[in-house]
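Novice: this one's structure only:
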């Protein structure tokens, strides 16, 4: 979602700001902008890509030693230049609309009480030039400014209700930059020899600039000046360096290079064998210690729990749905999976012996973090996260963690992060089974052997791409699709439908195949392709009956079948055979053709695969 970059330096920082925005493009955005101090407030904004913003900057020769930059994903106000960040204060005064005021500001998050603040500021003579909640903060800081922008920001924060990460500077104090966060991530980058300091919403934005990072905690405010910085906590109490230590973080910008691929999504689909190999690296034995946290022993925690609650959103939620089958069938532990955005808004019955498991690619997903905190507020002490970012808020706030090693994922539609999550969740299943005395030595050896074979098995599945492309040509002309699965593969059908709708804009739904007669069968015609995930498992014969129901109504089937499932191609029945039957781990293989189907269908329809409309990569606001 929205991205922030800011800097104070002795040199022109515009190239660094724009480079940072380029590295934040993967989060998703619909406008972007840069503001600097250059004998006053100056800015450039665009509703196109960062590359177009760069052309503006080159034309206007925008330069400055203090500045902020932003990629915006619209919440309040349409994607338009006047709504793009950075925002300037305007007023009060008769000529307020025609001249920028003192304050420049960028903001991630949502201010819930912006309407009442807007009315109050308009009554004081402030002129609004956008529909955003962000402009309210700029005017509010301006209204409280009395020669010290740090104090003005601190005073303004007390009036804000909602979530925010902000970066602010004032033209009257041009070598000073203020940052604050509550509910949205923000980091401080410490430059070499303190010659420059930076703010960003993501360490990747500062890759190649500095690897010295301070992670701001909830409620922190930071004051950055030339050669120095200091922080206060949510009570505005000064923080010592030990309380917010500088950490060395290697955010490799090279991981974001497209290479020979047409899109990042395609690249990331084909990176899955390596992502799984890296995620499982060093796993030679199943042991609780794989999930140890900084100050907690997984062996102790696993002995103290009697159930699992999984909290996640989107694709991560579907990985949790698949894990429920594993956890209950292999570890024999009752498991509940909740959509994180719904969980904290209903009355639930807390169990202090539950292990709360959060799943997030970024570790900053706002709804999942809020659900985690809600669970903790209900008395749940034992928490674990499956996450791809070791320095994220999710990892810092959970007792235990397993860090997947999928690498940077740029495409908004998650692919390799999903399969890496499944790998981590399967390991968690085995570790819990072992701690409960349900995993024999022979079973451990069998499972580890199967996991070690996953990268090779995934390579074989990726070789099916030409057959999937042939399916995609059919799908590109459709406007609706149905996905079916049973048991462990129903969540994979859900994920396949989500991928298709995310990037091709084809309406797609997924159902447990046994539910066909309970409603969805009414939709089936020759114009409605039906994708069926059909591994050779205990439910295959039941699934074949469901497939006959579709064909009897004139439906056209597209079936992912195992090599030994004896499902043959025929008129109205298209079959792609998977290379092998992979037992409990087959969801990790069957999802790959569905990813490729969505990708190639989107390519055939000419959509923006990596940046689908209306969507963002990292959802950091509710």
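Specialist: Thanks, I have the structure now. Since we're looking at a predicted model, the values are computed, not measured.
Novice: Could you use CA atoms for every contact and neighbour count after this?
Specialist: Fine.
Novice: residue boundaries of the helices in the stretch 151-300 of the chain?
Specialist: Across the stretch 151-300 of the chain, reading from the start of the chain, the helices by DSSP state H, counting those that start in this stretch fall at 264-270, 272-279, 298-303.
Novice: looking at the ones you listed, which is closest to residue 321?
Specialist: Across these, residue 321 has its closest neighbour in helix 272-279 (19.4 Å, C-alpha to C-alpha).
Novice: Contacts for that closest one, please.
Specialist: Helix 272-279 is contacted from outside by 403-407, 415-416, 419-420, 423-424, 452, 454-456, 458-459, using C-alpha atoms under 8 Å, 6 or more residues apart in numbering.
Novice: Out of those, which end up buried?
Specialist: 403-407, 415-416, 419-420, 423-424, 452, 454-455, 458-459 (16 or more other C-alpha atoms under 10 Å).
Novice: ok, which pair from these is furthest apart?
Specialist: For the buried ones among the contacts of helix 272-279, the farthest-apart pair by C-alpha to C-alpha is 403 and 459; their separation is 23.0 Å.
Novice: what sits against residue 431?
Specialist: Remark: with contacts taken as C-alpha under 8 Å, 6+ apart, residue 431 is in contact with 286-288.
Novice: also this one, for the comparison:
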């Protein structure tokens, strides 16, 4: 959830640390801080809130050093303020941390009894004093760090400085992601490849339980047992130039407008236009042997999974189970060895989804990751990867990652249906043709931005908003409600349109906008009936449909947005875009922080 960076080099590392924190701010922005080792010892600068506050502090009280660590925080233990901001430090040690130390209370009690004084409410400070305690007992820094790591329970990625040792920077990971980078005359550590991209593309990903001592010329890596190990150096595909907002006001808007391109990029990697067929990357199992699919994901990715379940069952004729990752393991579902499990994640680091992957792998399932970060832990640990080529997504509210996930799942559905002989060649060609048209249709949808902006003025005045849809449109309704909640802080709910009469209809009055996602498909007539029920009760309908659907409903809707005609199979990909734009414009009108909404972080790396 938090983001960490560290660097040891021959020149001043502070500018590189600040740039790294800027790239990490999507992971947390409750507070920020850096620490360096200088000729006079350990120095820190910390600030509550956004990185700009830390930069202001540094302008007032400059800091320099050839060895340093930095942190941007999403609070778990302790309120977000300067006192609880990382790096945490004693007179001997400074630490930055992503994750949760589960046994910190027991450690704190033990260390307090030995005379250590704790200054914060965080779990991380226990790591500081634990290493300091071993140093006080006369251990060298390598042994003190190694002994301390062996006592920590939970999930963590750590960057550690030890006073008196300006020639070494320590890194450790258990559960939370961490990469080591090999730069020119410097070594770096960071939470992800995007953070380190301006400094180097030569990366080593620490494995679970690894810890390392970095010097200016390299790294010595040890496993959880303390044995020196070799880990491969890979060349990251992430570019240092892939982060600017360009002409757009917010990253979210930029990423919405990138969707025609990234949908096309993702599709082009899977679609053979000459034969109108899908070709998946090599898989370690035969698709025709798949008899059941388990889908696990969180948040927006879970809604992509709901669409995929509908597709896989109705088109490929494969039964599908789907769970939110935070519930999956605790429900302890019976799993069939040799079955297929799909794990959907933008970051590939989501803690609950990663834990579910490991559980399924241990149960003998084939595990396939649908991820946007090819260097992520999930991608490395799965048996196979179906990549979404969305590029870096900085806005906390996911947009282009969602639609590219849908493209990948649609492609998988067609490949699975073909392998199982669930569809004939003509049907495959028709559905593939519909999928191939999505990038162009997505560009058409963006032309309705002005109309959606006008609608946003009305929605922004509401306290409650209801989203309705049937079939795959139900998942889009859920996603639309989530987007509105995330960035505008308006209460919104997504419901199956047919369930409205089982409770939600009690909410309907002239103050509650009802946004209906209704492409003119086989379920449209039933949805149109639900629309009339809302109108009869004075509800304000905002209808998203194509021209035929809008004409069919007739008078009575408050507003209608006419979207392109597409094959119903791919409609959820297209209809996701207007609900994203509507939520964006509402948030801008309300003056919220669109890219970094309160209490949220991009990558949820703790359970």
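Specialist: Done, it's in. Please read all numbers here as calculations on a predicted model, not as lab measurements.
Novice: Relative to the second structure, which residues correspond to stretch 304-318 of the first structure?
Specialist: On the second structure, the counterpart of stretch 304-318 of the first structure by TM-score structural alignment is residues 289-303.
Novice: can you check stretch 255-264 of the first structure too?
Specialist: Counterpart in the second structure of stretch 255-264 of the first structure, with TM-score structural alignment as the criterion, is residues 242-251.
Novice: quick one: terminal-to-terminal distance for the matching stretch?
Specialist: 12 Å (C-alpha to C-alpha, to the nearest Å).
Novice: related to what we said a few turns ago, now do the end-to-end distance for the match of stretch 304-318 of the first structure.
Specialist: 26 Å.
Novice: what do you get for stretch 224-242 of the second structure?
Specialist: With C-alpha to C-alpha as the measure, the first residue of stretch 224-242 of the second structure is 35 Å from its last.
Novice: buried sites along that stretch?
Specialist: Going by 16+ other C-alpha under 10 Å, stretch 224-242 of the second structure has these buried residues: 224, 226, 236, 238-240.
Novice: Identify those among these that sit within strands.
Specialist: By the criterion of DSSP state E, membership of these in strands covers no residue at all.
Novice: Which of these sits closest to residue 593 of the second structure?
Specialist: For residue 593 of the second structure, the nearest member of these is residue 240. The distance, counting by C-alpha to C-alpha, is 24.7 Å.
Novice: that older thread, would you list the buried residues of stretch 224-242 of the second structure in CSV and tack on distance to residue 601 of the second structure?
Specialist: Output for those, formatted as CSV (distance: C-alpha to C-alpha, whole Å):
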residue, distance to residue 601 of the second structure
224, 29
226, 33
236, 23
238, 21
239, 22
240, 21
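Novice: starting at the chain centroid, how far to stretch 262-280 of the second structure?
Specialist: Counting by C-alpha atoms, centre = their mean, to the nearest Å, stretch 262-280 of the second structure is centred 24 Å from the centre of its parent chain.
Novice: Next, the buried residues of that stretch.
Specialist: Burial within stretch 262-280 of the second structure, assessed by neighbour count using 16+ other C-alpha under 10 Å, is assigned to 262-267, 269-271, 276-278, 280.
Novice: Which stretches in the stretch 351-500 of the second structure count as strands?
Specialist: Chain-ordered strands for the stretch 351-500 of the second structure, with DSSP state E, counting those that start in this stretch as the definition, fall at 366-371, 384-387, 464-469, 491-496.
Novice: ok, back up a step: how about the match of stretch 304-318 of the first structure: buried residues?
Specialist: When burial is assessed from 16+ other C-alpha under 10 Å, stretch 289-303 of the second structure yields the following buried residues: 290, 292-298, 300-303.
Novice: repeat for stretch 548-568 of the second structure
Specialist: Under the neighbour-count criterion of 16+ other C-alpha under 10 Å, stretch 548-568 of the second structure has 549-550, 553, 557, 559-568 buried.
Novice: how about residue 222 of the first structure, what's its match in the second structure?
Specialist: Per TM-score structural alignment, residue 222 of the first structure is aligned with residue 212.
Novice: cool, residue 507 of the first structure as well?
Specialist: Using TM-score structural alignment, the equivalent of residue 507 of the first structure in the second structure is residue 491.
Novice: How much space separates the match of residue 222 of the first structure from residue 71 of the second structure?
Specialist: With the distance defined as C-alpha to C-alpha, residue 212 of the second structure ends up 19 Å from residue 71 of the second structure.
Novice: More neighbours: the two, which one.
Specialist: For residue 212 of the second structure versus residue 71, the count of surrounding residues by other C-alpha atoms under 10 Å is larger for residue 71: 35 against 25.
Novice: which residues touch the closest residue to the more buried one other than its chain neighbours?
Specialist: Taking C-alpha to C-alpha, 6 or more residues apart in numbering, and ignoring the residues beside it in sequence, residue 71 of the second structure has residue 4 as its nearest neighbour in space, at 4.6 Å. Counting by C-alpha under 8 Å, 6+ apart, residue 4 of the second structure makes contact with 21, 24, 69-72, 96-98, 158-159, 189-191.
Novice: part of a strand, is residue 4 of the second structure?
Specialist: Yes. Secondary structure of residue 4 of the second structure (DSSP: H, G, I helix; E, B strand; the rest coil): part of a strand.
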